[in-house]
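Asker: Kindly return the folded structure for what I paste below:
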Amino acid sequence: MYPFIFRTFFARMDPERAHHLVIPVIRVLGVWPFAPIARALTRPDPSLRTRALGLQFDSPFGVAAGFDKNAVMTEGLYALGFGHVEVGTVTAIPQEGNPRPRLYRLIEDRGLINRMGFNNAGAGAAAARLRRSGRRSRRTILGANIGKSRVVDVEQATADYVTSTELVAPVADYLVVNVSSPNTPGLRGLQAVETLRPLLEAVRDAAGSTPLLVKIAPDLPDEEIAAIARLAVDTGLAGLVATNTTIAREPLQTPAAAVEAMGAGGLSGAPLRSRAVAVLRIVRDAVPADFCVISAGGVETADDVRERLAAGADLVQGYTGFIYRGPLWARQINRGLARGR
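Answerer: Below is the predicted model of the structure:
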């Protein structure tokens, strides 16, 4: 049913507009009486319970940052069967992001290109929503992904990240430092080890007892990926998220002229799969067994999740697959994983 709906309705619509139309539907699924009904239909099998970051996840499969930027769909996404939701990316200063259009589908490749630019209502607004969700005795595990405010100079990035940390860390189950989006000028330069160390140390100190992770790009050389992984261990982080979107554009089935017309941005979805697996293996080899590694990028099926777990991931995240698989995506993956146990 959903493939037909996608082809005849959503595929003809601007991707960002389609996303905003879906938000209220998912939010409704998170409130009574719909939430218990939806969760009864999607609840992961008990065999999928996973321990990571000192927390118990109902499933190793969760929603990557970018889908719920402002923490408005957390209960609905939990009701749909996801084991965790990573909200954001949020910034200390609210921002509109880049000019539209800024989100494109590559349907032949089952991918997306985005240059959203961290559009969000700010870390303060996200913290307030996370706090309200906590008061409702939520059971889903919520991560918060933080990035640099666009108007803040790179030289002042550490203080900007600390501000966001102080707002969201007390109300999140874990925190992720995003230094790897290609859509904020100068951001990826923060991944250099000599620059990244003081930033991570400052955010770690501000985060207190909240587990802290760092999210890296797939476009770094293998040796730099390993160096960042070792740095994350050395600075006392709880884990690492691999990977963000890529600026690479090959190989793709979508005609090159069409891709070029879409312009700059990060590519996600199926084209990222092989590189994401390779980066996961590099990271896993560079860190201790008890260091949490979350794999993201090109995840669409239960077999994809199973491959990441076998390659050393503790948790797995997806986003683009939601666009092409629809609202029962998490249930499909969880049932596929349970059949393989």
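
Asker: Only C-alpha atoms from now on, for both contacts and neighbour counts.
Answerer: Noted.

Asker: I figured L103 hits N114, correct?
Answerer: Yes: under the criterion of CA atoms under 8 Å, L103 is in contact with N114, at a separation of 4.4 Å.

Asker: Looking at those two, which is more packed in?
Answerer: Per other CA atoms under 10 Å, whichever of L103 and N114 has more neighbours is N114, with 22 against 17.

Asker: How much space separates that one from M262?
Answerer: Remark: distance between N114 and M262 (CA to CA, to the nearest Å) = 9 Å.

Asker: Which neighbours do those two have in common?
Answerer: Y104 (CA atoms under 8 Å, 6 or more residues apart in numbering).

Asker: I'd guessed T165 sits against A144; true?
Answerer: No: between T165 and A144 there is no contact under CA under 8 Å: 9.1 Å.

Asker: before we move on, what SS does A127 have?
Answerer: What DSSP: H, G, I helix; E, B strand; the rest coil gives for A127 is helix.

Asker: The closest residue to it other than its chain neighbours: how many residues sit nearby?
Answerer: Excluding the flanking residues, the one nearest A127 by CA to CA, 6 or more residues apart in numbering is V168, at 4.9 Å. By other CA under 10 Å, 29 other residues sit near V168.

Asker: what's the answer for I282, then?
Answerer: For I282, using other CA under 10 Å, the count is 18.

Asker: The structure of the following sequence is requested for comparison with the preceding one:
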Amino acid sequence: MTKLTTNDSGEFVRSGNRFDDRITAGGASGWPVEPGRYRLVVSLACPWASRAVLVRRLLGLEGAISMGIADPIQDERSWRFTLDPDGRDPVLGIHYLAEAYAAADPSYDGGVSVPAIVDVPSGRLVTNDYPQLTLDLSTEWREHHRPGAPDLYPLEWRDEIDELNELIFMDVNNGVYKAGFASSQEAYERAHDALFARLDWLSERLATRRYLVGDHLTEADVRLFTTLVRFDPVYHGHFKCNRHKLAELPVLWAYARDLYQTPGFAGTVNFDHIKRHYYQVLDQLNPSRIVPAGPDLSGWQEPHHREVLGGTPFGEDGTPPPDVSDLG
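Answerer: Below you'll find the model as predicted:
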């Protein structure tokens, strides 16, 4: 559960990631890449976790890394496995993700977040470092990618991707939270204005290019998409990010639809989980816990016409991911 921590100016302050071990191909980290050993725990409501769900799908890592899905509604112990029989994750055998955190550090008393990768044999949390996690799926797990998988973090584009990722995180991914969780008018307006200034900047960039970097999908597109897909259902109203809806920003709306209609994307999006989580868990913002009926989601399937800008989603020699279903 996101903690609503603000500073003296009323600005939302995001907590750091306490567990940042890495799983590496050579195993120098102490956690070697090993198909079947690890379990990715996610919530389909969470944008940070949805990055990992999407990257895993695009790269075809379903057979190498199993996945557990937490209930979008948390209780006082945070993420729970009440979607599974007997309320237990069928692989880890635990009721709450917090149990894996405790196995890693019995003294830990901080927040429990997703995505999280758990070592199945020991039941210990390995990492909740969501920015690094998806990069490692692209690089350290390369030997286990499906044939035709896109290179989401090409070596020659990494500096540009890293720079964009930082800007998008600061003003958009985390920017919507800074607006929604601000505890002063001034802090809210700063976050709101920075968010829409960055969205305008992104619209200008994407007006003449299909993807954020290069000529195919990269990590930068994944990170922007998981915020955009939640914008109208949640952030516009619930977080007061309401200068415009996404559907009122022509370039970004077409870009988001292009990604949504790309094989692998739509199947990782669960609007029901998204809306119920935000509106029923963050009761500081919505004490009634009423979930809005809208918006109309049918527009996500409307033609986007962005193929005229060139580029191919998976690269010149890439192929779409298979139509697999392990999202419950």
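
Asker: care to give me the TM-score?
Answerer: Once superposed, the chains reach a TM-score of 0.34 (TM-score structural alignment, normalised by the length of structure 2), with 190 aligned residues with a CA RMSD of 6.7 Å.

Asker: rewinding a little: who are the packing partners of the helix or strand harbouring the residue nearest to A127 of structure 1?
Answerer: Following DSSP states H and E, one finds V168 of structure 1 within helix 157-168. If contacts are counted by 3 or more CA pairs under 8 Å, 6 or more residues apart in numbering; DSSP states H and E, helix 157-168 of structure 1 sits against helix 123-135, strand 141-146, helix 193-207.

Asker: Determine the set of other helices and strands touching the last one.
Answerer: The helices and strands touching helix 193-207 of structure 1, judged by 3+ CA pairs under 8 Å, 6+ apart, are helix 157-168, helix 222-234.

Asker: Pick the most deeply packed of these.
Answerer: Of all these, helix 157-168 has the most neighbours on average by mean count of other CA atoms under 10 Å, namely a mean of 22.

Asker: Just the angle for the helix or strand following it relative to strand 141-146, thanks.
Answerer: Per DSSP H and E, helix 157-168 of structure 1 leads on to strand 174-178 as the next helix or strand towards the C-terminus. Going by axes from the mean of the first three to the mean of the last three CA atoms, to 10 degrees, strand 174-178 of structure 1 is angled at 30 degrees with respect to strand 141-146.

Asker: and strand 174-178 of structure 1, what other elements does it pack with?
Answerer: If you count contacts as 3+ CA pairs under 8 Å, 6+ apart, strand 174-178 of structure 1 packs onto strand 141-146, strand 212-216.

Asker: now these in a markdown table, with distance to D234 of structure 1 and mean neighbour count?
Answerer: Shown next, in a markdown table, are these (distance: least, CA to CA, whole Å; neighbours: other CA atoms under 10 Å):
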| stretch | distance to D234 of structure 1 | mean neighbour count |
| --- | --- | --- |
| strand 141-146 | 21 | 27 |
| strand 212-216 | 12 | 26 |
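
Asker: Please produce JSON lines containing those strands, extended by distance to E201 of structure 1.
Answerer: Formatted as JSON lines, those follow (distance: least, CA to CA, whole Å):
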{"stretch": "strand 141-146", "distance to E201 of structure 1": "15"}
{"stretch": "strand 212-216", "distance to E201 of structure 1": "10"}
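
Asker: Can you get me a residue count around Q185 of structure 2?
Answerer: 12.

Asker: joint contacts of T165 and A144 of structure 1?
Answerer: With contacts defined as CA under 8 Å, 6+ apart, the residues shared by T165 of structure 1 and A144 are L175.

Asker: what packs against whatever helix or strand R223 of structure 2 lives in?
Answerer: Using DSSP H and E, R223 of structure 2 falls within helix 219-230. With contacts defined as 3+ CA pairs under 8 Å, 6+ apart, helix 219-230 of structure 2 has these neighbours: helix 47-59, helix 158-168, helix 250-260.

Asker: how far off helix 47-59 does it point, in degrees?
Answerer: Counting by the same axes, to 10 degrees, helix 219-230 of structure 2 points 120 degrees away from the direction of helix 47-59.

Asker: List the buried residues for helix 219-230 of structure 2?
Answerer: Within helix 219-230 of structure 2, the residues that count as buried by 16 or more other CA atoms under 10 Å are E219, A220, D221, V222, R223, L224, F225, T226, T227, L228, V229, R230.

Asker: ranges for the helices of the stretch 151-300 of structure 2?
Answerer: Counting by DSSP state H, counting those that start in this stretch, the stretch 151-300 of structure 2 has helices at residues 158-168, 175-180, 185-206, 219-230, 236-238, 250-260, 271-281.

Asker: Hmm, I typed the wrong one, I wanted structure 1.
Answerer: Using DSSP state H, the helices found in structure 1 span residues 2-8, 15-29, 34-42, 74-79, 123-135, 157-168, 193-207, 222-234, 256-262, 273-286, 302-310, 320-325, 329-339.

Asker: would you list the ones you listed in JSON lines and tack on distance to L55 of structure 1?
Answerer: Formatted as JSON lines, the helices of structure 1 follow (distance: least, CA to CA, whole Å):
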{"stretch": "helix 2-8", "distance to L55 of structure 1": "33"}
{"stretch": "helix 15-29", "distance to L55 of structure 1": "25"}
{"stretch": "helix 34-42", "distance to L55 of structure 1": "20"}
{"stretch": "helix 74-79", "distance to L55 of structure 1": "16"}
{"stretch": "helix 123-135", "distance to L55 of structure 1": "15"}
{"stretch": "helix 157-168", "distance to L55 of structure 1": "18"}
{"stretch": "helix 193-207", "distance to L55 of structure 1": "17"}
{"stretch": "helix 222-234", "distance to L55 of structure 1": "19"}
{"stretch": "helix 256-262", "distance to L55 of structure 1": "40"}
{"stretch": "helix 273-286", "distance to L55 of structure 1": "20"}
{"stretch": "helix 302-310", "distance to L55 of structure 1": "17"}
{"stretch": "helix 320-325", "distance to L55 of structure 1": "25"}
{"stretch": "helix 329-339", "distance to L55 of structure 1": "19"}
